[in-house]
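> Please work out how this folds:
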Amino acid sequence: MRLTVYSDYALRLLMYVAINSERLCTIQEIADHYNISKNHLMKVTYELGLAGYIETVRGRSGGIRLARASRDIGIGDVIRSTEEDFKLVECFDRSTNQCMISGRCKLARILDEALGAYMQTLDKYTLADLASERGLKKLLAVS
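Presented below is the predicted three-dimensional model:
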């Protein structure tokens, strides 16, 4: 299982904002801190706002902050909202499946079980769990 860069950026942005929750954060500052594209983060920020994870404050002193407590933001939920699909193999998509061994192959069932276990593990954790790591706080906290 591999997450897209989009999901990676979404999680990094959320961790940064959670650790710096006492103030508004800017997209530019987050992009600079991680050395990643501001343009990519703008799209991520927009989508995270639509999904209700963050809220944006416009204006000269604007920025972004969490829309709810970090303990109420599940990692599995974030991944489900940022990944386009979880079609690990062709036969996961019945509308485009051309695999000649579908229905006789155990691979799809095994991969589906593995995906379920993967998501079940992610569902055990929240953004608060990620943001509570002491070493991470030292790396991401801005005075």
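
> make it CA atoms for all contacts and neighbour counts henceforth
Will do.

> quick one: residue 20 and residue 136 touch, right?
No - with contact defined as Cα atoms under 8 Å, residue 20 does not reach residue 136; the gap is 11.4 Å.

> Tell me which of the two has more neighbours.
Between residue 20 and residue 136, residue 20 has the larger neighbour count (other Cα atoms under 10 Å), namely 19 against 14.

> The structure of the following sequence is requested for comparison with the preceding one:
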Amino acid sequence: MQLSKFTDYALRVLMHLAAADGQQMTTRQIAEMHDAPYNHLAKVTQWLVKDGCVTSNRGRSGGIQLAKAPEEINIGVLVRKLESQYALVECLRPDGGTCKLTPECGLSNALIIAQNAFFTALEEVTLADLTTKNPGMPQLLGQLLHDSELN
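Sure, this is the predicted structure:
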């Protein structure tokens, strides 16, 4: 299974905010650190705000920050929300796709089981597990921020 770029960026934004330890960051800062398109990251940030993981403050001293403690943000729940709109294979699309094997195929059921196992495994992980409980991550993210400010 491959995560969408949207999900990848959502996880990166959350990791940066967790490492910022309550300090605001801007979407532009995070985009620059990852050489990511600002407009795409802005859409990701909007989704995270709408989902309640992030708060956004407008204005000159505005920015984004976590709306919840890192321990309260479940990675599996988040990834399931973001990735449930994408079918692993054509026959799992809401319209059923056009695969001729669908009526008798056992693959779709096996893939559904595998996908659920993937999400279930991620439900054991919180944002804190990825960041604050990982001693090297805050330092690495801090270095990325420092490097981006020099450029």
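
> Which residue in the first structure occupies the aligned position of residue 76 of the second structure?
Residue 76 of the second structure maps onto residue 76 in the first structure, with residues paired by TM-score structural alignment.

> so how many other residues sit close to its match?
Neighbourhood size, residue 76 of the first structure [other Cα under 10 Å]: 18.

> Quick check: it vs residue 23 of the first structure, distance?
When distance is defined by Cα to Cα, to the nearest Å, residue 76 of the first structure is 26 Å away from residue 23 of the first structure.

> So which other helices or strands are in contact with the one helix or strand residue 112 of the first structure maps to?
Secondary structure from DSSP states H and E places residue 112 of the first structure in helix 107-122. Contact here means 3 or more Cα pairs under 8 Å, 6 or more residues apart in numbering; DSSP states H and E; on that basis helix 107-122 of the first structure packs against helix 75-82.

> quick revisit: look up how far residue 116 of the first structure lies from the match of residue 76 of the second structure.
Applying Cα to Cα, the value for residue 76 of the first structure to residue 116 of the first structure is 11 Å.

> Repeat that for residue 89 of the first structure.
Taking Cα to Cα, one finds residue 89 of the first structure at 15 Å from residue 116 of the first structure.

> same deal with residue 9 of the first structure?
From residue 9 of the first structure to residue 116 of the first structure the distance is 23 Å (Cα to Cα).

> Show me which of those two is the more surrounded one.
residue 9 (20 against 12).

> mind checking the SS state of the more buried one?
Here residue 9 of the first structure is helix, with the state taken from DSSP: H, G, I helix; E, B strand; the rest coil.
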